[in-house]
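Colleague: pasting the sequence and the predicted model now:
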Amino acid sequence: MSSPQIVWLRRDLRMADQPAIHAAAKAGPVIPVYVLDDERAGDHAYGGASKVWLHHSLDNLGRSLGSRRSQIVLRKGDAPQVLAAVAHEVGAGCIHAIRHYEPWWKEAEDELKDALGDACKLRLYDGNYLLPPGSVTTGSGDPYKIYTPFSKAMLEVMPPRDVISEPETISSPDSWPESDELADWNLLPTKPDWAGGIRDFWEFGEAAAHERLEWWTDEVADYDEGRNLPSQDITSRLSPHLHWGEISPAQVWHKLKDKRSQGWQTFAKEIIWRDYAQNVIDQFPDYPRESYRDYDERTLWRNPNAGHLIEQDLECWQRGMTGYPIVDAGMRQLWQTGWIHNRVRMICASFLVKHLLIDWRHGEQWYWDCLVDADYGNNGVNWQWISGTGVDSNMFSRIMAPLSQSEKFDAADYIRTYVPELADLDDDCIHDPPDAQRGEYPAKMIGHREARERALEAYRASKP
């Protein structure tokens, strides 16, 4: 019998269009291994919401493998050391894995090659993005830094590679290495169990991802306008499935590529944005931690670590108690469901960095902990875009007006869902309730005009 083949699983938790599983299944008995390496990512170790999704996604993939008389070997610890030890234990001939571009995973891949030596090979495959980062370049051969020309170049070479089918057979080894029990990892909250809203809002796993895509094929035509309407929520909600690799962007693209609607064209560019974000962190590994543009951070930002009142402002934003209904609805949706509607996600982020003048990194970290689709590249690139500090970003002076945005995009029912203390207000006043009708709902932390003037003054002072 051929030597065992290890599949190193990370954010690629699917059977179909999974190049590492496909290659391993052709080469010999397959041992899928997932290593929970909490230390390597530092301040970007999985947040609470991500752990909830990870638990359910691993459980679903384990059931799928179980139906084939296979399983996932679960281990905790330093990923390269654990994988090298398992490879030595089972006499593996090769470890197969899909490439990841977070800096800690790129470092781990290099360390694993060294740890394996000549005894076992490491083979890396592309599969989590439309194209490998760095493969689409400018005329001079340099990687793109700006989204629009990157997107145009990507569209010129689409569609992506063909989808790889699920292996027809997966052989198991004669004996399995020991595995942790998923429940013993305590990824799910218990005291208290705050994840009920996440469980109610989502279905997890590969099958759920494809069910969502099937639904989306009939809805995508309305996406161009519908994506801005939180009360209707005409969005795919595929982002966590894509992030965790329960479905691949190639599968999504091929399913929708024959659509001719403006909605599909807009959605296609958002799939390309995922690739763009990976290209950015491939060039600038610390991008979600460090501003790209030069400015005086001490002048621009109010630091929550430097004053009790500023810390309170950050906490009011986190809890959805700013006095701006559309912002508070978004922040409460985030806490309850692990997700925010895309238009509202931008409004909430803009409010933090421009109305409250709080450093975008505090927002990045909160979203990282609370989002089920928290992605190192996407999250960092989006925050630097909204804060005006990124390599390609919105101008800082463009300050979103949450009250007019709420009315323009008809967010009344969305507000009623997530800010129930305002549920009895009519559409005319729910976006900006008069003081007499707010009841226990808080007053605005700061007026929009005052916030705008303060932000522009701080921005002018921060410029070199």
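Modeller: Ah, there it is. Residues are numbered from 1 along each chain as shown.

Colleague: from now on I want contacts and neighbour counts done on CA atoms only, so please keep to that.
Modeller: OK.

Colleague: what does the biggest helix by length in the chain contact?
Modeller: For the chain, the helix reaching the highest residue count under DSSP state H is reported as helix 262-283. Taking contacts as Cα atoms under 8 Å, 6 or more residues apart in numbering, the residues outside helix 262-283 that touch it are 101-103, 129-131, 133-134, 143-145, 147, 150-151, 154, 220-225, 249, 253, 256, 287, 377-378, 381.

Colleague: these in helices, which ones?
Modeller: Within the contacts of helix 262-283, residues falling in helices by DSSP H are 103, 147, 150-151, 154, 223-225, 249, 253, 256, 377-378, 381.

Colleague: and those, which are buried?
Modeller: Among those, those classed as buried by 16 or more other Cα atoms under 10 Å are 103, 147, 150-151, 154, 223-224, 249, 253, 256, 377-378, 381.

Colleague: second structure for comparison follows:
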Amino acid sequence: MTETPALVWFREDLRLSDNPALSAVLEHGPSLCLYILDDSPARRPLGGAARWWLSRSLAALSAAIAARGGELLVMRGDPAEILPRIVRDAGIGFVAWNRRYEASAIALDKALKAGLSAAGVAVESFNAALLNEPWQVTTRAGRPMQVFTPYWRAARERGAPSAPLPATTTIHKATPPEGLRRAALTVAELGLEPSQPDWAGGLRESWTPGEDGAWTRLADFLDGGLQGYRAERDRPDRLATSRLSPHLRFGEIGPRQIWHATRMALEAGKTDGSAADAEKFLSEIGWREFSYHLLFHNPELATRNFNARFDAFAWVNDESGLAAWRRGLTGYPLVDAGMRELWTTGWMHNRVRMVAASFLIKHLLTDWRQGEAWFWDTLVDADPANNAASWQWVAGSGADAAPYFRIFNPVTQGEKFDPEGAYVRRFVPELAQLDPKFIHQPWTAPQAVLEKAGVALGEDYPRPIVDLDFGRRRALAALAALKTEEQLEHG
């Protein structure tokens, strides 16, 4: 250990345990902890819900660092300008950060590493976000993989991930220069939370951002939620998923930690979940890994079709339909419940995400990028890899995509996965008194049934904005036209 100060740059790794960049910095000597709210147009800005989460997560991280003797310095601006200035002014000899995988973030990190190294500053980066780096899992020919099942099989063949690093207990704080201290902001001064209007009440009621909140969520899931996960995870009417996604998105907990905690609980008999439940749960961590693999090798995943033949697809882009979808007023209760859950809590059950996305893309023939952008703004777990990869999967334009003719029917999906309508009743209270027989298709209910339930279609709940059969036929016709054009191009 030296007395030359070192600096750890927090980004999407807002935790003190299993944080290799932090551990490396603490080994060097007195340490500065830094977070920069990146407002450069070169990087995609966070959506509103994610900004709310970030505010709470930074506050939790700052308190945790202070409890261990350190201090989190918070800045706003372009890291390309701010970080080198802080390193110079504070006499930093060593800088560490954990890697990100979007092209713009990679470019930033490469430029910073080159500049700092040229100035004589040691720089190291680490993997804190993934079980495997995106370049470590390949086909036998050494190429990127495009299908999940063989990807996950190859990833598993690499063996169990390394054990998580222990939590930091003491931080030997370096004293920042006075000018840096004056320039630093409080978390509140970042202005990340909404105020006029304050739409985050449902988020506050639903979540506890921060490392402690992540561990509580995982412990509760392993204690009771893992049991039956394999069979129940598609049921939005039940608390059968981990809801760890926003904690993972901001790095309040890492996949290595989740992996080993799940395995240990299973082996020690501290969970009622079966080995099959655990395998299914870990495969969902695998899907996240696969999404980052795709993003790394396809940097424009959120803006360009992975399958270029979809560039010629004839989108309708119905603005009124898009607006109804966003507001949860499509007339299809499962879709509307999902969109209202999203607006209220910043999260949506994964099965319902697929149904809602399919409805927008296929029944309304709206470009998947419109949906990806809305989810980016409204999800607390809006993830640059998962969000884009999943939208393209539903659209049929992505890697390992569902066949385009697989068009989710929101009525049959609701009847299968929310059979009593409990999920719909929670988020679409206008229908709360409707007979379960009609809860997923209220337009088929006799007038007497509607009146008894206090439902006036077209007044307090909309009639369907598109006929499902018509929407399906139109989508399949558009695909057929796309295939015909492709055949003409290739003879």
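Modeller: Structure received. Being a predicted model, the structure only gives us computed values, none of them experimental.

Colleague: find the nearest non-adjacent residue to whichever residue in the first structure pairs up with residue 300 of the second structure, please.
Modeller: Residue correspondence, TM-score structural alignment: residue 300 of the second structure in this structure matches residue 286 in the first structure. Residue nearest to residue 286 of the first structure in three dimensions, not counting chain neighbours: residue 103, with 7.9 Å by Cα to Cα, 6 or more residues apart in numbering.

Colleague: neighbouring contacts of stretch 336-350 of the second structure?
Modeller: Outside stretch 336-350 of the second structure, the residues within contact range by Cα under 8 Å, 6+ apart are 49, 200-203, 205-206, 234, 236, 325-330, 352-353, 356, 378-381, 423-424, 426-428.

Colleague: so residue 121 of the second structure sits right up against residue 91, yeah?
Modeller: No: in this structure residue 121 of the second structure lies outside contact range of residue 91 using Cα atoms under 8 Å: 9.4 Å.

Colleague: so those two - more neighbours on which side?
Modeller: For residue 121 of the second structure and residue 91, the more surrounded residue by other Cα atoms under 10 Å is residue 121, and the numbers stand at 19 against 15.

Colleague: list the contacts for the closest residue to the more buried one other than its chain neighbours?
Modeller: By the measure of Cα to Cα, 6+ apart, the closest residue to residue 121 of the second structure outside its immediate chain neighbours is residue 93, 5.1 Å from it. The neighbourhood of residue 93 of the second structure, defined by Cα under 8 Å, 6+ apart, consists of 4-6, 87, 120-122.

Colleague: just the ones of those residues in strands?
Modeller: Counting by DSSP state E, the contacts of residue 93 of the second structure place 6, 122 in strands.

Colleague: neighbour-wise, give me the winner out of the contacts of residue 93 of the second structure.
Modeller: Ranking the contacts of residue 93 of the second structure using other Cα under 10 Å puts residue 6 first, with 30 neighbours.

Colleague: would you agree it is in contact with residue 25?
Modeller: Yes: Residue 6 of the second structure sits in contact with residue 25 when judged by Cα under 8 Å, with a separation of 5.7 Å.

Colleague: report the aligned residue range of the first structure for stretch 204-220 of the second structure.
Modeller: When the first structure is aligned by TM-score structural alignment, the counterpart of stretch 204-220 of the second structure is residues 199-215.

Colleague: next, residue 222 of the second structure: secondary structure please.
Modeller: helix (DSSP: H, G, I helix; E, B strand; the rest coil).

Colleague: could you measure from it over to residue 282 of the second structure?
Modeller: For residue 222 of the second structure, the distance to residue 282 of the second structure equals 12 Å [Cα to Cα, to the nearest Å].

Colleague: out of these two, which sits in the busier spot?
Modeller: The neighbour comparison of residue 222 of the second structure against residue 282 (other Cα under 10 Å) goes to residue 222, with 21 against 17.

Colleague: so the more buried one touches residue 265, yeah?
Modeller: Yes: the pair residue 222 of the second structure / residue 265 is scored as a contact, 7.2 Å apart, by Cα under 8 Å.

Colleague: hmm, who's touching the helix or strand that the longest helix of the first structure is followed by?
Modeller: For helix 262-283 of the first structure, the following helix or strand on the C-terminal side (DSSP states H and E) is helix 297-300. Helix 297-300 of the first structure is contacted from outside by 357, 455, 458-459, 461-462, using Cα under 8 Å, 6+ apart.

Colleague: once you drop chain neighbours, what's closest to residue 316 of the second structure?
Modeller: If you skip the residues right next to it in sequence, residue 316 of the second structure has residue 365 as its closest partner in space, 5.3 Å away by Cα to Cα, 6+ apart.

Colleague: brain fart, residue 30 of the first structure
Modeller: The spatially closest residue to residue 30 of the first structure, leaving aside those adjacent along the chain, is residue 5, at 4.9 Å (Cα to Cα, 6+ apart).

Colleague: the one you found reaches residue 91, doesn't it?
Modeller: No: in this structure, residue 5 of the first structure sits apart from residue 91 without contact. The criterion is Cα under 8 Å, and the distance is 9.0 Å.

Colleague: could you tell me the end-to-end distance of stretch 165-182 of the first structure?
Modeller: Start to finish, the residues bounding stretch 165-182 of the first structure are 28 Å apart (Cα to Cα).

Colleague: that stretch: how far from the chain's middle?
Modeller: Put simply, stretch 165-182 of the first structure sits 28 Å off its chain's centre (Cα atoms, centre = their mean, to the nearest Å).

Colleague: most surrounded residue in the contacts of helix 297-300 of the first structure?
Modeller: For these, the largest number of neighbours (other Cα under 10 Å) sits with residue 357, at 24 neighbours.

Colleague: that'll do, ta.
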